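Peer 1: using only what follows, build the 3D model:
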Amino acid sequence: MKVTLSAVDTYETSFTPLVVIELAQDVKEETKEWLKSRIVAKKKDGGAQLLFRPLLNKQEKETLGNKENLYLVGASGLRLLLGAEAVGLVRECTDGTMRAFTYDTRRSFRGFHDDNDDFLTMAECQFIVKHELENLRAREERMIPGYPHAKLYPGKSILRRLLTSGIVLQVFPLHDHEALRKLEDAWYTRFSLHYQPIDSIRSYFGETIALYFGFLEYFTFALIPMAIIGLPYYLFVWEDYDKYVVFASFNLTWSTVILEVWKRSCADMTYRWGTLVMKRQFEEPRPGFHGVLGVNPVTGREEPLYPSYKRQLRIYLVSLPFVCLCLYFSLYIMMIYFDLEDWALSVHQESGTEWTGVLLYVPSVIYAIVIEIMNRLYRCAAEFLTAWENHRLESAYQNHLVLKVLVFNFLNCFASLFYIAFVLKDMKLLGQSLATLLITSQVINQILESLLPYWLQKKHSMKVKRKVQALKVDMDASLYKQVLLEKEMGTYLGTFDDYLELFLQFGYVSLFSCVYPLAAAFAVLNNFTEVSSDALKMCRVFKRPFSEPSASIGVWQLAFETMSVISVVTNCALIGMSPQVNAVFPESKTELVLIVVAVEHALLALKFILAFAIPDKPRHIQVKLARLEFESLEALKQQHMKLAAESLKEEPRGGKTETGA
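Peer 2: This is a model prediction of the structure:
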């Protein structure tokens, strides 16, 4: 018997499902009805004024034996345009300027027509729906109907409370398979060395993900000069070239210039997308934030309040000692690694065979695997600690998490290299260890981040497809199949791990690549495959993430710049240790140290001068931003003058009040 899903067929033609909400299977009917009423209610009545439909009606759920509570959320064209104004969406006007979209001036924006539905991209529509759902706030309710333990208070985000209480299991946007197929064809399905369709990625996934792939592409091409220059240093006799001085000097200039040029490219892209001039909204408390109910002095709304001193106590008395303990443990593991190196070397010296020569690389491989395991375990602990610190804002949470993870990853990945370079002073072992750590980490990341999730997702997709085919569902139920497949996909947790991988790669290249010049070449090869593997996991492995407006790569820009400063110190020290430089100062080591320190300070000064001399924004972008600011001030002035004129018209003649008259 074939089953036709009439719920899908009877949708109004204006309803396009954008977002899926999955409720727990045992959710009470009164809770469902209350949530539906709040979502579809008008804005003036405290609702979101969105379209809300069940994926299956009761009869179809009984026929299919499906107990899942899946709902589709959409919005009318008018509602989306008003939502675009509410979130401050910036679009290009017919005169070429970028302005915040307003419904009243909609016809002045390029590409807008009353009868078109493609003025807003699907990613923008889904972002607007998410914004409206998250801004559904409690009014008189003191609890979620049917769940007395799920407390509410005026101003509390209803969706966040439903998520934290387990009533709503997940909220995710749907894929647009036709647009996704076009994007895949232009992005990664055909192997060729071409630029990525960054604008198309932005239209489908949003600015945050587009900026990551833009930075990945930019960083990969920026590595090519380092890779080309490094090849002759590796292929020819090292002693014939002043390798440390020339290569390290180029390294210092390169690491500074590429980061400054990236900021200009980033500003150019984000201005074109409208996020560079997009006004930042007032940040709401993050979902996990808790405290005693009080009144926010800025917004005047009721929300949890948590004393700052308690958070500081948790940071300095618990989190900081824990991080220090983890750093000590990392150093302890490093010393075990050097013991293994000594053991492998002694075995090789005793036997002298080719097989024991291979044994010399085993400790480095094992250590690289242990580093990856420790990084991932520490990441989980850092997330738990940062959440326990109870930060009010998501930005504060992310900054503290990034700081914890970067400090540990930096020491865990680079401590052994610093020890070999400046304590053991064994440049041969340094090059060997750097190569092993870099290549092993790249292979592990490719397997764990892309190949394994893709294999698991393919296995799950086949299982779901067999289940749907066994039900003999009509082809009209393609939406039902799509929701079943996508709801079981993994959730993309953001670009944190992707940027972290590039950050560590940048460290391997900029800190010690003069000792192992092939580091940049291996990084280039890895990144060319990384583009395809990351694109694959975005399109086929994970659920479609919500679009998030971004004007830059955020705190990662500062992280990369900090690494480039550290590379100045490292490379100057390596130059000072090189045989060529030591030959100039055969007796006076103190003079050598002083000269190296002076050169280091001079290079740091040059680095900061370059950073200052290269503007963060191109000249034409600066002019456009200044013009936009001037026009905004003029418009505000005109508005004030208009209000003043109206108030003068309403004032009674002779300056008398009505009672006086």
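Peer 1: for the rest of this, base every contact and every neighbour count on C-alpha atoms.
Peer 2: Will do.
Peer 1: can you pull out the helices in the stretch 301-450 of the chain?
Peer 2: For the stretch 301-450 of the chain, the helices identified by DSSP state H, counting those that start in this stretch occupy 308-314, 320-351, 354-359, 362-388, 394-419, 427-446, in order along the chain.
Peer 1: now these as JSON lines including mean neighbour count?
Peer 2: Formatted as JSON lines, the helices of the stretch 301-450 of the chain follow (neighbours: other Cα atoms under 10 Å):
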{"stretch": "helix 308-314", "mean neighbour count": "13"}
{"stretch": "helix 320-351", "mean neighbour count": "15"}
{"stretch": "helix 354-359", "mean neighbour count": "13"}
{"stretch": "helix 362-388", "mean neighbour count": "18"}
{"stretch": "helix 394-419", "mean neighbour count": "18"}
{"stretch": "helix 427-446", "mean neighbour count": "18"}
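Peer 1: out of those, flag the one nearest residue 65.
Peer 2: Distance to residue 65, taken as Cα to Cα, is lowest for helix 362-388 among the helices of the stretch 301-450 of the chain, at 37.6 Å.
Peer 1: please provide the structure for the following sequence as well, for comparison with the first:
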Amino acid sequence: VYKKSSPQVEKRCTFEKNLRAEGLMLEKEPSLTNNDIMFVKVHAPWDTLCKYAEQMNIRMPFRFHLRCRQIKSWLPRNPMKLDKEALPDLEESDWRVHMCCYSFTINNRETFFSNSTRSRILHHVLQRTKYEEGKLKMGINRLLGNNTYEAAFPPHEGGYKSRHPIKTHGAQNHRHLLYERWARWGIWYKYQPLDLIRRYFGEKIGLYFAWLGWYTGMLIPAALVGVFVFLYGLFTMDSSQVSKEICEANTTIMCPMCEETCEPWTLSDSCVYAKVTHLFDNGGTVFFAIFMAIWATVFLEFWKRRRAELTYDWDLIDWEEEEEELRPQFEAKYSGVERVNPISGKPEPFQPFTDKLSRLMVSVSGIFFMISLVLTAVFAVVVFRLIAMEKFASFRWYFVKKNWQFATSGTGVCINFMIIMSLNVVYEKVAYLLTNLEHPRTESEWENSFSLKMFLFQFVNLNSSTFYIAFFLGRFAGRPGKYNKLFNRWRLEECHPSGCLIDLCLQMGVIMFFKQIWNNFMELGYPLLQNWWSRRKMKKVGGGGQNVENKAQLPQWDKDWNLQPMNAHGLVDEYLEMVLQFGFTTIFVAAFPLAPLLALLNNIIEIRLDAYKFVTQWRRPMPARATDIGIWHGILEGIGVLAVITNAFVIAITSDYIPRFVYAFKYGPCVDKGHHHEDECLRGYMNSSLSVFDMWETKNSSQFRYCRYRDYRAPPWSSVPYEFTLQFWHVLAARLAFIIVFEHLVYGIKSFIAYLIPDMPKDLCDRMRREKYLMQEMMYEAELEHLQKERKKNGGRYHHEWP
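Peer 2: Next up is the predicted model:
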């Protein structure tokens, strides 16, 4: 697509002339919706397709082998599978295709090359055709960069809707079939037709949806276990000994939670708070943390096996990425410095090491600056919480005053969420700027560098406040009479007597819930609004005075031009959203067992939303090949390792599991009395975990002299008032021991499971060896047949000269 008013006429004419010289046929047609737009339709004849298929080593079928017939089972049909008649033209479903790059079996020239394969061949030609006389003055990407052309895309195969039902009249085209059997919301519970996705959009997009579907399916057991853990906390909430003691503590006076306006309060006032805390801080927390760490390993290991099966079925086992062409920006920047490419043997622009290092240092400095900006935003939220704490504690409304901790945490989380979403917009622009500043050599290097920056930025942005609540909130508050204050004015926030885990849970729940809603709205709402605006403009009078109000009369390329192009970053945004969600699902899952359930529900919507977007709202992206999900696999493995560490610290430091455990086995009523019920062993736990402070020391005018606070310190009447007790050191030692044991145990289990699960299934290895054997046998038979023909041709005489 180009504008008639574009000044780059000479480059365009040279480029199109060279395309014709390569054997392509060009056809120009004006747009019916814009007088300034001209379309160039590029056709590839059969001979041209075959020539470039051989140059690109595209592997095509040379023999079909029918699979074994399936035996009818007495089991009911799996409702998640698509009906076989729903995909009538997918030969991959019924045939195993042996592939080779030099011998073809051609039954039908029209269907021999799939649509995505033809597009890939054409893109190969477009990328290597010159537009100026010069060594590297070639490629459609460079022409798009200098505005010679406005866009270049393969058109969709037709409309995605039909007046007639697909069951009775069949699919009009592959796009219609994809919409009916994949992108339609009514079949959200069905498996995805990956072969059809791969054939229409290419292997790279097919692998993304395969990974997304695999991740969603693996979330089902994690969500079920998380719900069971939550239900266990729900059913034991009223019978919990700790909750009972807090709810019955009508005479336990707690120290004021703020300096100026707060008064001493009764521990029983936080009864509801304690019960809600028990939902997420109970005996199932440790089990679920271990389960999710193992689950992350199993997910990644089995994905490797699934990927191996897909790369075999899609014939990507022996595929290697072609030598990528240089980015136009890289060529323009370093056109004066050349060296010989060790692969192609041709001279090409080269980035000196000193220049590369200096640009990398600037980029790293930019990353640290943005991370510092995040930490500054977190500090601002902390200051807000300290101010809001005093305001809510002295609020006129009794409901807010009574639940001031919920009000403080809730407003803090909401403000933090707004800051996160605002900074995300800034991060994308900064990451784009820093990546371009590095001048990556190829598009894949640019994509990997940009992906890593976006992940680092958004991961720190999303999780920095969560780390603060998990590991710093209430740790440095001090004690009554000697509180630590920020700027000598605001007293640092304390944890609730029942622990800080509920604050962490609230932080995760709000951010995860609202972020997923916002992302889904933006993914679907933004393209819909833009396409609606395009359709509105199309209702106006088009070129030549013809009314084009009926969109069905438009040619397909004109319809696609008015759709939205795929994101400039490709699949980066799609992967980034899911990888960040994976981090939320695993890193702090001990504090929020419902995270896998929220992720599962979101992903069920996400699959169909992405499918609907690709099929109906976006132009058809250029099909590309890939064998894996790229840099994201390494990031997922890193998140899995980090999840073990953070969950160990959450249970040991944030949760009250360790203090309860130490009390039950060292200080509780069950010591030296044999095994008893857990609740019996925790009797007196709250009294043991609260220390005493003499308020008269601070000249407090309250009617109460003594108040309690959360800590393990000696009472004011002891010989060493307010010093740490022996129980404090026992709890500290138990926390450190738990972290070490937990990490070593889980890492050991993860490593053992990874060792047990091979990256490639045994039956797949056998099939690959069998196929290799058959190919060698067929080559031997073909050579023998050739020799026999030569012998007959020579009248029975045969002469062979051994080397």
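Peer 1: make CSV from the helices of the stretch 301-450 of the first structure and add distance to residue 499 of the first structure to it.
Peer 2: As requested, the helices of the stretch 301-450 of the first structure are exported to CSV (distance: least, Cα to Cα, whole Å):
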stretch, distance to residue 499 of the first structure
helix 308-314, 28
helix 320-351, 21
helix 354-359, 33
helix 362-388, 14
helix 394-419, 11
helix 427-446, 12
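Peer 1: quick one, which of those helices is nearest to residue 296 of the first structure?
Peer 2: Using Cα to Cα as the measure, helix 308-314 is the one of the helices of the stretch 301-450 of the first structure that comes nearest residue 296 of the first structure, at 14.0 Å.
Peer 1: start and end residues in the second structure for the closest one, please.
Peer 2: Taking TM-score structural alignment as the measure, the second structure aligns residues 353-359 with helix 308-314 of the first structure.
Peer 1: average distance between the matching stretch and the first structure?
Peer 2: In this overlay with the first structure, the average offset of stretch 353-359 of the second structure from its partner residues is 1.4 Å by mean Cα distance after the TM-score superposition for the first structure.
Peer 1: now do the helices in the stretch 51-200 of the second structure.
Peer 2: With DSSP H, counting those that start in this stretch, the ranges of helices along the stretch 51-200 of the second structure come out as 109-112, 115-127, 140-145, 166-169, 174-178, 194-201.
Peer 1: which residue numbers in the first structure does the longest one align to?
Peer 2: By that I understand helix 115-127 of the second structure. Taken onto the first structure by TM-score structural alignment, helix 115-127 of the second structure occupies residues 122-134 there.
Peer 1: which residues sit against that stretch?
Peer 2: Residues from elsewhere that reach stretch 122-134 of the first structure, judged by Cα atoms under 8 Å, 6 or more residues apart in numbering: 18-19, 39, 48, 50, 73-75, 80, 83-84, 87, 157-160, 173, 203-206, 546-548.
Peer 1: mind checking which of these land in strands?
Peer 2: Mapping the contacts of stretch 122-134 of the first structure onto strands (DSSP state E) picks out 19, 73, 74, 173.
Peer 1: need the residue closest to the centroid of the first structure.
Peer 2: In the first structure, the centroid-proximal residue (Cα atoms, centre = their mean) is residue 495; its distance is 3.0 Å.
Peer 1: I figured that one hits residue 213, correct?
Peer 2: No - the pair residue 495 of the first structure and residue 213 fails to qualify as a contact (Cα atoms under 8 Å) at a distance of 9.8 Å.
Peer 1: re the thing from before, report the buried members of the contacts of stretch 122-134 of the first structure.
Peer 2: 18-19, 39, 48, 50, 73-75, 80, 83-84, 87, 157-160, 173, 203-206, 546-547 (16 or more other Cα atoms under 10 Å).
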